[in-house]
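Asker: I'll drop the sequence and a predicted model, then ask my questions.
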Amino acid sequence: MAVLELDDVRLAYEDRGDGDPVVLVCGCGQPAISWDLGIAQGLLEAGFRVVTFDNRGVAPSSSPPAPYTIDQMVGDTLGLLDHLGIERTRLVGYSMGGWIAETICARHPERVEAAAFVGSCNESTSWEKAIGTVELAIARSGVELPRLFYATETLRYLPNSELQDDASMDAWLGMIGDLEVWPNPGREGQYAACLEWTLDQERTQAWPSLPQPVLVLAFEHDVDSPPARAREAAARIPNARFVEIAEASHLAPMTHARPVAAELVKFFRS
């Protein structure tokens, strides 16, 4: 893994493949290595050059003092593109990464060939506003969190049917139940960026002016970006295509990585 030193942050990244570039932008708290559960490989096998990186606040990238903003992470992403000599790229943004991708599409359209907004493109829901408020308050409180906090924060995004399946839960907890809680200042920093975006009532005004081909990729059981809301958003983007993956939740880039990769490849090849 390579490292790029920017003004106030150190970004860890990987650059693989030799084809047309695709830059994958992580969601809130997402480690870039999770793209290797199938999405990065699917794009590499399709002949694309794939760039992944950890956003500020997630190791092994550095965690500057909180709070962060989406605009700061847009700057980080553009700084990485400049460093790699990528003048124009295909973008994939998942969850918070979709908000970063949206902003780049709107403010720097010359840098984006096409973009996929994955589990991210919708008018903010009441749930998003509530959980974002709570997450940031907990991060700022300094309270010591139990070891299982990270696992439960993550697994609540699974479909209810899977949460009620003890065998499935035992398997998940066996994998991530002992992981350390995401530390500050990265946790507080990214949660602050997410809540600011969620509460911004003007951000959706950019949708009708996005010039790029856009894939709005939604998941049947996604509580953060419900498919109905994502479909409504896609209808407001001139060159958008809406796709919903059945039986998947907000964690689809991890649990349904190959179907997600297949949709990305189909879209970027078109």
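Answerer: Yep, that arrived. All figures in this text were calculated on a predicted structure; none of them were measured in a lab. Numbers count the residues shown, from 1 in each chain.

Asker: Going by C-alpha atoms from here, please, whenever you check contacts or count neighbours.
Answerer: Fine.

Asker: which residue ranges form the helices in the stretch 101-250 of the chain?
Answerer: Under the criterion DSSP state H, counting those that start in this stretch, helices of the stretch 101-250 of the chain are mapped to 126-141, 149-155, 160-163, 166-176, 186-199, 227-235.

Asker: Kindly reformat those as TSV and extend each row with distance to Thr77 and mean neighbour count.
Answerer: TSV is the format used below for those (distance: least, CA to CA, whole Å; neighbours: other CA atoms under 10 Å):
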stretch	distance to Thr77	mean neighbour count
helix 126-141	23	16
helix 149-155	25	15
helix 160-163	35	12
helix 166-176	28	13
helix 186-199	15	23
helix 227-235	24	19
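
Asker: Figure out which of those helices is closest to Leu251.
Answerer: helix 149-155 (8.3 Å; CA to CA).

Asker: And that closest one, what does it pack against?
Answerer: The contact analysis (3 or more CA pairs under 8 Å, 6 or more residues apart in numbering; DSSP states H and E) places helix 149-155 against helix 166-176.

Asker: what's the helix it packs on packed up against?
Answerer: helix 149-155, helix 160-163.

Asker: Figure out which of those helices is closest to Ser61.
Answerer: helix 149-155 (19.1 Å).

Asker: residues in contact with the closest one?
Answerer: With CA atoms under 8 Å, 6 or more residues apart in numbering as the test, helix 149-155 has contacts from 163, 173, 176-182.

Asker: go again using 10 Å as the cut-off
Answerer: With contacts defined as CA atoms under 10 Å, 6 or more residues apart in numbering, helix 149-155 is touched by 29, 135, 162-163, 169, 172-182, 250-251.

Asker: rewinding a little: would you format the helices of the stretch 101-250 of the chain as a markdown table with distance to Val58 included?
Answerer: Formatted as a markdown table, the helices of the stretch 101-250 of the chain follow (distance: least, CA to CA, whole Å):
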| stretch | distance to Val58 |
| --- | --- |
| helix 126-141 | 14 |
| helix 149-155 | 14 |
| helix 160-163 | 27 |
| helix 166-176 | 17 |
| helix 186-199 | 6 |
| helix 227-235 | 27 |
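
Asker: The structure to be compared is supplied as follows:
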Amino acid sequence: MPWLAVGYKRLHYTDFAPTDSSHPRETFILHHGLGSSQNFYIPLVPALTAAGFRVVAFDTTGAARSPYTQVEQSIDTLAADVLGILDHLSIPRAVVIGHSMGGIVAAHLAAEHAERVVAAVLIGPVYPSSQVTAVFEKRIAAVEAENAMDAMANSIPAAATAASASSLARAMIRELLLAQSPAGYVSNCRVIAAARPPAYPHVKVPTLLLAGEEDKSAPLESTKRMYEELGAESKRLVVLPKVGHWHAIEAPEAVANAIIEFYNNDVQ
């Protein structure tokens, strides 16, 4: 299995080459959200690699196969992990894609490390606020009370997806949640609870925001606010109908097509 040592962390990653060429048009690096893993993005990979892109997906520290380190993290340290992976793979710049918590990380990278970021794709990005902090403090309490992921696995797949989401999509989300260690999940909850809004006006690279019409975890109102605050001249907000918070699982074709169209029209 492919692993990278980034400082004191051991991160599991997968490096997908473009289907028909050894020379990728661009590299995409994918940062998943809370309670998830690189597998959230796997439904997108065939379309992205067929379009000529190299795709690097990894498990965030404390999530799935990347072990919890006992050291508390932050948006800054998660962003540093992305840069560390790029350095290890000798990738000078990449398109950074982030879902949910990963959307905070991707926006931070675009604002503070623009020299490494070709463009940013924010999928259901969380907008940090006191209300968000309160939500994740409750999640921390629920998981710590049982030292298990069952409460999250039994509620989130239905509560955080669109009404029409398939039972297969919900089963996949349940599996992602059950693959988390309780301590790692709580640690990443703390990252979101302690997060502050990135410097959105400092984001100047082309940016795509993908919002689910039925997303209750990253509501459309907060995504619109983020869109207005972005400093990028080239920016798009795409709303996916009948989609909740797990976009790449609920509507993989729509997500992949939106990313490819954005790159073809706004980035290359």
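Answerer: Right, received. Where do you want to start? This is a predicted model, so every value here is computed, not measured.

Asker: Out of the helices of the stretch 101-250 of the first structure, which gets nearest to Val22 of the first structure?
Answerer: Nearest to Val22 of the first structure, of the helices of the stretch 101-250 of the first structure and by CA to CA, is helix 227-235 at 21.2 Å.

Asker: In what element of secondary structure is the aligned residue in the first structure for Asp76 of the second structure found?
Answerer: Aligned counterpart of Asp76 of the second structure in the first structure: Asp71 (TM-score structural alignment). If you go by DSSP states H and E, Asp71 of the first structure is part of helix 70-84.

Asker: Now the element after that helix, going C-ward?
Answerer: strand 89-94.

Asker: Provide the aligned range in the second structure for that next one.
Answerer: Going by TM-score structural alignment, strand 89-94 of the first structure sits over residues 94-99 in the second structure.

Asker: mean shift between the matching stretch and the first structure?
Answerer: Comparison of stretch 94-99 of the second structure with the first structure after fitting gives an average deviation of 0.6 Å (mean CA distance after the TM-score superposition for the first structure).

Asker: Give me the distance from that stretch to the chain's centre.
Answerer: Mean C-alpha position of stretch 94-99 of the second structure versus that of the full chain (CA atoms, centre = their mean, to the nearest Å) differs by 7 Å.

Asker: How about Ile100 of the first structure, nearest residue that isn't a chain neighbour?
Answerer: Val74 (5.6 Å; CA to CA, 6 or more residues apart in numbering).

Asker: what's the answer for Asn239 of the first structure, then?
Answerer: Pro213 (4.9 Å).

Asker: and if you look at Leu11 of the second structure?
Answerer: Ser66 (4.8 Å).

Asker: Return the residue of the first structure aligned against the one you found.
Answerer: By TM-score structural alignment, Ser66 of the second structure lines up with Ser61.

Asker: quick one: contacts for its match?
Answerer: 3-5, 9-13, 31, 53-55, 186.

Asker: do Ala251 of the second structure as well
Answerer: 43-44, 165, 169, 212, 240-244 are the contacts of Ala251 of the second structure under CA under 10 Å, 6+ apart.

Asker: Now distance to Asp87 of the second structure too, for these, in TSV please.
Answerer: Converted to TSV, these look like this (distance: CA to CA, whole Å):
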residue	distance to Asp87 of the second structure
Pro43	26
Leu44	24
Ala165	38
Ala169	34
Gly212	33
Leu240	34
Pro241	37
Lys242	38
Val243	35
Gly244	34
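
Asker: quick one: which of these is nearest Leu83 of the second structure?
Answerer: For those, the nearest to Leu83 of the second structure is Leu44 (22.2 Å; CA to CA).

Asker: Just confirm the closest one contacts Val56, I think it does.
Answerer: No - counting by CA atoms under 10 Å, Leu44 of the second structure stays clear of Val56, with 11.8 Å between them.

Asker: ok, and the closest non-adjacent residue to Gly17 of the first structure?
Answerer: Nearest non-adjacent residue to Gly17 of the first structure (CA to CA, 6+ apart): Arg49, at 4.1 Å.

Asker: Which residue of the first structure is paired with Glu213 of the second structure in the alignment?
Answerer: Aligned partner of Glu213 of the second structure by TM-score structural alignment: Glu220.

Asker: For its match, which non-adjacent residue is closest in space?
Answerer: Nearest one to Glu220 of the first structure, counting by CA to CA, 6+ apart, is Ala246 at 5.1 Å.

Asker: how about the one you found, what's its partner in the second structure?
Answerer: Per TM-score structural alignment, Ala246 of the first structure is aligned with Pro241.

Asker: what sits against that match?
Answerer: Neighbours of Pro241 of the second structure in contact, by CA under 10 Å, 6+ apart: 162, 211-215, 251, 254.
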